[in-house]
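Student: Provided below for reference: sequence and predicted model.
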Amino acid sequence: TSYPLVAVVSNSMEHNSLDFDDWWQNSEEYYSSIGIAKNSFENFPLKNGFNKGDIMILWRANSNNIKRGDVIVFISARTNPKPDPIIHRVIIIEEKDGSIIYQTKGDNHITNRRQINGCFQDGCIYESDIQQSQILGKTLFKVPYLGYIKIWFVDLLNLFIK
């Protein structure tokens, strides 16, 4: 992958300091509605989410190695994407017109109660129609908090640029 690591810049995958059982109690309705049971989610990589400021180490991602429950990094839309890649969990994989299509969702039960599909001031996100060409990598593991160095640096630069 051309992106071997990325810094997490949003809280969309945070579990808000809840242990897994408490987080699941808040998230169960959505995941159950798409056929993901608690015992399945417990076996997903990064089952406890991750936080803004973490660094994610990525690996090549393709239709042979992406599974339901994996966390992928992707370009948010094919046209007018948001400037930063999105880091979310794969919840559905399906075939559509001969291509594999991925659907994702952030774990945060407060900010991401449902999938995000639409356009905003800074670009579009379509979590229910992600093609292989949009995927930058699949997460292998996280390094907590190290990403804050990048976040603080970019915030500082933006103060001088604006």
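Tutor: Yep, that arrived.
Student: From here on, just use CA atoms for contacts and neighbour counts.
Tutor: Fine.
Student: And the helices in this protein?
Tutor: Taking DSSP state H, the helices of the chain run over residues 20-33, 38-41, 148-161.
Student: ok and the longest strand along the chain relative to helix 20-33, angle-wise?
Tutor: The single longest strand within the chain, with elements called by DSSP state E, is strand 86-96. Relative orientation of strand 86-96 versus helix 20-33 (axes from the mean of the first three to the mean of the last three CA atoms, to 10 degrees): 30 degrees.
Student: Please name every helix or strand in contact with strand 86-96.
Tutor: In terms of contacts (3 or more CA pairs under 8 Å, 6 or more residues apart in numbering; DSSP states H and E), strand 86-96 is packed against strand 71-74, strand 99-105.
Student: tell me the most buried of those?
Tutor: strand 71-74 (a mean of 25; mean count of other CA atoms under 10 Å).
Student: before we move on, back to that, Ile66: which of the helices of the chain is closest?
Tutor: Nearest of the helices of the chain to Ile66, taken as CA to CA: helix 38-41 at 15.3 Å.
Student: So which bits of the closest one are buried?
Tutor: By 16 or more other CA atoms under 10 Å, the buried positions in helix 38-41 come out as Lys38, Phe41.
Student: before we move on, back to that, identify all contacting residues around the longest strand of the chain.
Tutor: With contact meaning CA atoms under 8 Å, 6 or more residues apart in numbering, strand 86-96 is reached by 8, 12-13, 67-76, 100-107.
Student: another one to put next to it:
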Amino acid sequence: MSKKRNNRKNKKKNQKELEDTSKSKYHLTKEILSYVLIIVIAVILSAHLNVVVSGSMEPSFYRGDIVAIENVHTYYGMQEFDPYNDIKINDVVVYDAQWYPEPVIHRVIDINEINGSKYYTIKGDNNEVEDPYLVSPEQIRAKVITIGDNLLIIPKIGYITLWFRGL
């Protein structure tokens, strides 16, 4: 009798250990998947946020603010908007300027057609004059997202990035 009882106890013990191992693997898999999801979300968000480095767009947004953007080309192969057709006067765009080494975030104030090609006149809200050169659609990298008539901005958090970059 005691031998049968020991076998049953051992069987229950082994079954319990197997269940515990299975639960542990399930929880570990769940935890790993949650970390992967967080990393994927962070990568996607980082591609859609841009830190403002100057005061040229005040009072629309300020140095150190972060603006949410939609990209012309994402590094995962999507085109979120077309710089030839989806830009209107008053849109705020991020573009590669001929006159400044970093991308510039300014407002489109006019759309021009020269010899059959489209060009944008762009100006910072806080600047007295427009940017020195017309901007072609090929120079535009992104457009600041608006909700209604409001730009999507996260205030002041970008100062951390500016501090690390020494700007």
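Tutor: That came through, no problem. All figures in this text were calculated on a predicted structure; none of them were measured in a lab.
Student: Relative to Leu146 of structure 1, which of the helices and strands packed on strand 86-96 of structure 1 is closest?
Tutor: Per CA to CA, nearest to Leu146 of structure 1 of those: strand 71-74, 17.7 Å.
Student: Can you find the partner of Ile151 of structure 1 in structure 2?
Tutor: In structure 2, Ile151 of structure 1 lines up with Leu162, judged by TM-score structural alignment.
Student: Chain neighbours aside, what residue packs nearest to the residue nearest the centre of structure 1?
Tutor: Nearest to the mean C-alpha position of structure 1, counting by CA atoms, centre = their mean, stands His88 at 1.3 Å. Leaving aside its chain neighbours, His88 of structure 1 sits nearest to Gly106 (4.9 Å; criterion: CA to CA, 6 or more residues apart in numbering).
Student: So what does the one you found match up with in structure 2?
Tutor: Under the alignment (TM-score structural alignment), Gly106 of structure 1 maps onto Gly124 of structure 2.
Student: contacting residues around that match?
Tutor: Residues counted as contacts of Gly124 of structure 2 (CA under 8 Å, 6+ apart) are Ser56, Met57, Ile105, His106, Arg107, Glu130, Asp131.
Student: ok, for the fifth one, nearest residue in space, not its chain neighbours?
Tutor: Among residues not flanking Arg107 of structure 2 along the chain, Val92 sits closest, at 4.2 Å (CA to CA, 6+ apart).
Student: Could you do the second one as well?
Tutor: The spatial neighbour of Met57 of structure 2 that comes closest, neighbours along the chain excluded (CA to CA, 6+ apart), is Asp125 at 4.6 Å.
Student: so that neighbour touches Ser54, yeah?
Tutor: No: look at Asp125 of structure 2 against Ser54 with CA atoms under 8 Å: they stay out of range, at 11.6 Å.
Student: Settle it for me: which of the two has more neighbours?
Tutor: Between Asp125 of structure 2 and Ser54, counting by other CA atoms under 10 Å, Asp125 is the more crowded of the two (20 against 15).
Student: And for the match of Ile151 of structure 1, the neighbour number?
Tutor: For Leu162 of structure 2, the neighbour count with other CA under 10 Å is 15.
Student: Please tell me I have it right and it contacts Arg63.
Tutor: No: if you go by CA under 8 Å, Leu162 of structure 2 and Arg63 don't touch, sitting 9.1 Å apart.
Student: Look up the residues that both of those two are in contact with.
Tutor: The contact sets of Leu162 of structure 2 and Arg63 overlap at Val51, Val53 (CA under 8 Å, 6+ apart).
Student: show me where structure 2 has strands.
Tutor: Using DSSP E, the strands of structure 2 run over 49-51, 66-71, 92-96, 103-114, 117-123, 140-144, 146-147, 150-151, 153-154.
Student: what's the span of stretch 51-67 of structure 1, first residue to last?
Tutor: Taking CA to CA, to the nearest Å, stretch 51-67 of structure 1 runs 22 Å from one end to the other.
Student: No more questions from me, cheers.
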